[in-house]
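**Student:** coords please:
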Amino acid sequence: MLRPLLFILFLSHSICIDDVNQLKAKYLEELIETEVKKAQNYKVRSDNKDLLGDVENSDQIQGGGSAGSVVASRLSEIINWKILLLEAGDINDDFTDIPYVFDAAALSDRNWGYLTVPQKNGCFGRKNRQCPYIRGKILGGTGSINGLVYSRGIKRDFDKWAEAGNPGWSWDDVLPYFKRIENFESKSINFTYRGFKGPLNTAYVKPNSRHQKAFIQANEEIGIPYIQDYNAEKVSGVSNIQHNIQNGRRVSGANNYVIPSWNRFNFNVTLKAFVTKILINKETKTAYGVEFVKENKKFRAHAKLEVIVSAGSVNSPQLLMLSGVGPKSELQKHNIEVIHDLPVGEYMKDHIGFLGFYFKSNNSDPILSNAQLVKEFLEGEGLYTSPSHYRCISYYNVRNKSSPNPNIEIAFAPPHPIKSTLPQFVNYNDEIKEFIGNINQSTYWNLQLFLLHPKSSGFLRLKSSSPKDFPLIDTRVFEDQDDLEDMYRGIEVALKLLETSVGKYFNLTLDLNIPSCSHEKYKSKAFWYCVLRQIALPAYHLSSTTKMGPRNDPLAVVNSKLKVYGIKNLRVVDVGIVPSTVTGHINAQAFLIGEKGADLIKLDHLKIY
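**Tutor:** Next comes the predicted model:
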């Protein structure tokens, strides 16, 4: 009797799984269609009033972004420590776990909705000359709505940090942390540089399409060599891109650090909790807790050991200044009592991105339906398993071809069958929106060019003394003319791809009709300068607003142990501490900072670790 019973049970189970898979597919199809439609009608938030409303009186980490998720999870490993993680947003969801739709996810209340102040030298193709600043208001932070590119930076980046007076942050110091973070799927890669047992799954984009192979060949034809792994010893060259993806789903601080730790008895994750002030004893200059608002009620939470600010490179400096820690003149301007005078927000760095490089091609690959793409996604395959179709990445130095230290990155996206939400995503004005909206995404190659070490730097200031108001973000894009020149030289390299055998095979032709630049000779240097000022923007890799440095650094806010100068029991653990730009996207550094920050805290408070 046992065997027939088992047969009946297994048969019934199989039928149920088929039904469940059909329900999952239907649910995801409708979810994607609904969210993309909402994204196309997205209105940018203008302040934080929806988080506060009319409030009534009634060892912490503020901010559950990539770094905050890591440090909270790691500290909760110490069973006699009670960890409170406060996150202003909600938990990540089924939509954000689909890598491809990240740009639509950013056009929702999962994004803070920041804009820069009107720019003088760039962002001309944006409404009111204001570029958007995508920042994640969600568990996992921007790492829950970003493009998932995994690029660690190069040896020189971190050695430069150490040489600037930050002991413990050289390449040899940080490499073990990168290896601890990673679970790299390609086991054949050199074990000297990569990790294979960490929580952060890292993989090459799949499948390897004919367009990827073509892009790599075209780069080789113009002298840019193929390298297997740009996160190893050599970076300059072209490679298949690496993403933080596992089984076709997003890998993030939320999914891979916080949620696995969720049920620890000493770990409290409080969502939709907007921190408005750090509590600091004015006489002793000691941080002892925070004020936060949840469901229109004000709460206080006290910390026995430390207050750890991991709210990101926009919210962390704003919170410090609202709490009386920042530039004296700035605080006094807003009638905020000065507890400690520090250059919070006085320094800001970012890469500069040019996203408008479109080449027509003769591609005729079939367009797949949403239903087909969802079916493939549920099998861990297909377009939806990669972030917005990025497939390859190349690095080179436009000022010194033989240099091992690149200053330009190009990310390659082949033709794809989905209508893009890009025009609103980057806050284009009507002229640019019309141009890009008319592009047939199923036949175009798109190159996205990034200047990795711009000379221009910006700052972040308060708009008022109220946490209801957004801070003022001024990136001062293209303030330094050398940045325009370097991006122009990068464009010259990219245009050489048109003349390769690959370019001719795909019949690649530049399509860049910008009416505001029509007065310049097409493809001339003046034309490209005009186009860059119209379309280029800060690349959402914002850092350095709470800069790490030695005490004699006039722009330093924290020391090499991430402790805020002049205030006891207060640290900043997020990418705001980055002292200088890195060669690549910044999410990998957020995980690094979270891991190392957690170790620094443990070393300070545990007798044996």
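
**Student:** going by C-alpha atoms from here, please, whenever you check contacts or count neighbours.
**Tutor:** Fine.

**Student:** count of neighbours near Lys234?
**Tutor:** As a burial measure, the neighbour count of Lys234 was computed by other C-alpha atoms under 10 Å and equals 14.

**Student:** ok, Asn190 next?
**Tutor:** 12.

**Student:** who touches it in this structure?
**Tutor:** Ala232 (C-alpha atoms under 8 Å, 6 or more residues apart in numbering).

**Student:** any idea how far it is from Lys179?
**Tutor:** For Asn190, the distance to Lys179 under the criterion C-alpha to C-alpha, to the nearest Å works out to 12 Å.

**Student:** same deal with Lys496?
**Tutor:** Separation of Lys496 from Lys179 (C-alpha to C-alpha): 36 Å.

**Student:** those two: which has the busier surroundings?
**Tutor:** For Lys496 and Lys179, the more surrounded residue by other C-alpha under 10 Å is Lys179, and the numbers stand at 20 against 14.

**Student:** please name the nearest non-neighbouring residue to that one.
**Tutor:** Ranked by C-alpha to C-alpha, 6 or more residues apart in numbering and with sequence neighbours excluded, the top spatial neighbour of Lys179 is Gly195, at 3.9 Å.

**Student:** isn't that neighbour up against Glu185?
**Tutor:** No - using C-alpha atoms under 8 Å, Gly195 makes no contact with Glu185, being 9.4 Å away.

**Student:** who's more crowded, these two?
**Tutor:** Remark: of Gly195 and Glu185, Gly195 carries more neighbours, 24 against 15, as counted by other C-alpha under 10 Å.

**Student:** residue contacts, that one?
**Tutor:** If you count contacts by C-alpha under 8 Å, 6+ apart, then Gly195 has 178-184 around it.

**Student:** next, the second sequence, to be compared with the first:
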Amino acid sequence: MVYVRGNPDDYNRWAAQGNPGWSYEEVLPYFLKSEDANIPLSDPNYHGTGGYQSTESFYTTELGNAFIQAGQELGYPLTDYNSPQQIGFSPFQATTRFGRRASTATSFLQPVLNRENLDVLTGARVTRILIDPHTNRAYGVEYNRNDKKMTVRANKEVILCAGALQSPHLLMLSGVGPKEQLVKHGIKTLQDLPVGQTLYDHVAVFNFVFSTNVSMPSLPDLFNYDELLRWYKTGQGPLSAPISSEAVAFLKSNHPNPLDGTSPDFEIVFVRQSLISDNGAVGRRILRIKQEYYQKMYGPLEGMPSISMIPILLHPKSVGCMKLKSADPYDDPLFYANYFSDPENYDIRIMIEAIRFMLRLTETEAFRKYDIRLISDPVLGCEHLEYNSDEYWYCALQFLAGSAYHQTSTCKMGPKHDEKAVVNHELKVYGVGNLRVIDNSVIPVTLAAHTNAPAILIGEVGSDMVKKDWGVL
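**Tutor:** Predicted structure coming up:
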């Protein structure tokens, strides 16, 4: 539900790589078109009203406000990060309405379900795109529903929007992808393309625990009559803030940035809870921390008032990939994120700088008031290293870092001469007629954004491209 578009420089790099129509100036009207903003602390020139997609500010507690004040103490502005001035501190913006989730399904699809030219099938799993091997043109899809194999035909074109993890999977199952992998699994190659050969993801650390002298109610404690009634009647209060996140900082590092622009290098997310707030019931499982490791590392801290800050790397140099596991559509493919694999160690150096920035925040007056301190027990496996040295954090990140769930670029957009490109700037798959990919898998560059807002943008731009091609626009 976090709504972050990204930096103007990100979109200008996107266009500069040979993708006309995707510069910041060209995509901004689409962001404004989508939006129905209710964000008090925002630049009205960069937000729209009356669109299908509601956006609101997150609820912030006194600790969330202290995070923003700490940033201002260090000289950073209070900013609207969805304006061109992204660097600074801000309450989060979310795709919610009246404190409730406003997904793209409820925002865009539900209002038009009664259209005669729209059918929505739920409980259906697409297994293959149907492509004529003689003409290399897509003519439908195959899917399973109620244990029955079925097909649906397309009069004009097939649009694939299964996301950055499943769109490349479906292309490869349909004979579009790296020939070597398709042959290995007995799939006839209809078009040899670098599907899944580029995978970007933001690296994050979710399990830093900071002690505080303020006891925040745990999530179960919030589900009481008063808070539920407050949320139901006003759309306000802590229950309106997804996963207890409240505020964010987008920041540039002191390291030489090869992008050399205004796009930030990392972000810090403020969360009013921490990994220990639920005594390992949910967070530990989501992060796939083994029970034994959790008990040794975090068990003794349970019951302590705590908050968390999450550093996230925005422009990784490390590039991952996807490979088929088998030709079975129900057999999940293999994803290799390759975190911290860049030969210059750029990614890990930026993450270490982000950690040191969090420690600077704890030294501000705004944070001292609440006695916010990082729990400094050594990370298990790194006890032999000097605490807080670069070598220590290099070791710790091998244990702590994981996915921010912002995967992109597996069906990368680019001009025909781009050896990594799968689709062109109109989202059409190279070498396959009547087939487009319209989702985050087409994003060709790293973005200083969570992937919710870019996905909405790509849908808006892609729909206009389809309408233009068929004489509707």
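
**Student:** show me where structure 2 has helices.
**Tutor:** In structure 2, helices defined by DSSP state H lie at 8-16, 24-34, 62-73, 104, 163-173, 179-184, 219-222, 225-234, 283-286, 291-297, 346-361, 365-368, 390-400, 452-469, listed in chain order.

**Student:** so which bits of the helix or strand hosting Leu51 of structure 1 are buried?
**Tutor:** Here Leu51 of structure 1 is covered by helix 49-52, with elements defined by DSSP states H and E. Under the neighbour-count criterion of 16 or more other C-alpha atoms under 10 Å, helix 49-52 of structure 1 has 51-52 buried.

**Student:** what's the matching range in structure 2 for the helix or strand following it?
**Tutor:** Where DSSP H and E defines the elements, the next helix or strand beyond helix 49-52 of structure 1 is strand 56-57. The aligned range for strand 56-57 of structure 1 in structure 2 is empty, by TM-score structural alignment.

**Student:** and whatever residue of structure 1 lines up with Tyr370 of structure 2, what does it touch?
**Tutor:** Counting by TM-score structural alignment, Tyr370 of structure 2 lines up with Phe506 in structure 1. With contact taken as C-alpha under 8 Å, 6+ apart, Phe506 of structure 1 is in contact with 361-363.

**Student:** please report which of these has the highest neighbour count.
**Tutor:** Sorting the contacts of Phe506 of structure 1 by how many neighbours each has (other C-alpha under 10 Å) puts Ser361 first, at 20 neighbours.

**Student:** chain neighbours aside, what residue packs nearest to that one?
**Tutor:** In space, Ser361 of structure 1 comes closest to Leu508 once its chain neighbours are excluded; the distance is 4.8 Å by C-alpha to C-alpha, 6+ apart.

**Student:** repeat for Thr270 of structure 1
**Tutor:** Nearest to Thr270 of structure 1 is Leu86, by C-alpha to C-alpha, 6+ apart, at 5.1 Å.

**Student:** thought the one you found was touching Ile61?
**Tutor:** Yes - taking contact to mean C-alpha under 8 Å, the distance of 6.2 Å between Leu86 of structure 1 and Ile61 places them in contact.

**Student:** who touches both of these two?
**Tutor:** Residues touching both Leu86 of structure 1 and Ile61 (C-alpha under 8 Å, 6+ apart): none.

**Student:** residue in structure 1 paired with Lys412 of structure 2?
**Tutor:** Using TM-score structural alignment as the criterion, the counterpart of Lys412 of structure 2 in structure 1 is Lys547.

**Student:** and Glu233 of structure 1, how many residues sit next to it?
**Tutor:** Using other C-alpha under 10 Å as the criterion, Glu233 of structure 1 is surrounded by 13 other residues.

**Student:** surely it is in contact with Tyr193?
**Tutor:** Yes - using C-alpha under 8 Å, Glu233 of structure 1 is in contact with Tyr193, at 7.4 Å.

**Student:** OK, contacts around the closest residue to the match of Lys412 of structure 2 other than its chain neighbours?
**Tutor:** The shortest distance from Lys547 of structure 1 to any non-neighbouring residue, by C-alpha to C-alpha, 6+ apart, is to Ile577 (4.3 Å). Contacts of Ile577 of structure 1 were listed using C-alpha under 8 Å, 6+ apart, and they are 543-548, 557-558, 562.

**Student:** translate Pro176 of structure 1 into the numbering of structure 2.
**Tutor:** Aligned partner of Pro176 of structure 1 by TM-score structural alignment: Pro29.

**Student:** for Leu600 of structure 1, same thing?
**Tutor:** Across the alignment, which pairs residues by TM-score structural alignment, Leu600 of structure 1 is matched by Met465 of structure 2.

**Student:** okay, now that match: neighbour count?
**Tutor:** Per other C-alpha under 10 Å, the neighbour tally for Met465 of structure 2 reads 16.

**Student:** and Cys16 of structure 1, what does it touch?
**Tutor:** Listed by C-alpha under 8 Å, 6+ apart, Cys16 of structure 1 has no contact partners.

**Student:** quick check, it in a strand?
**Tutor:** No - Cys16 of structure 1: not assigned to a strand; according to DSSP: H, G, I helix; E, B strand; the rest coil it is helix.
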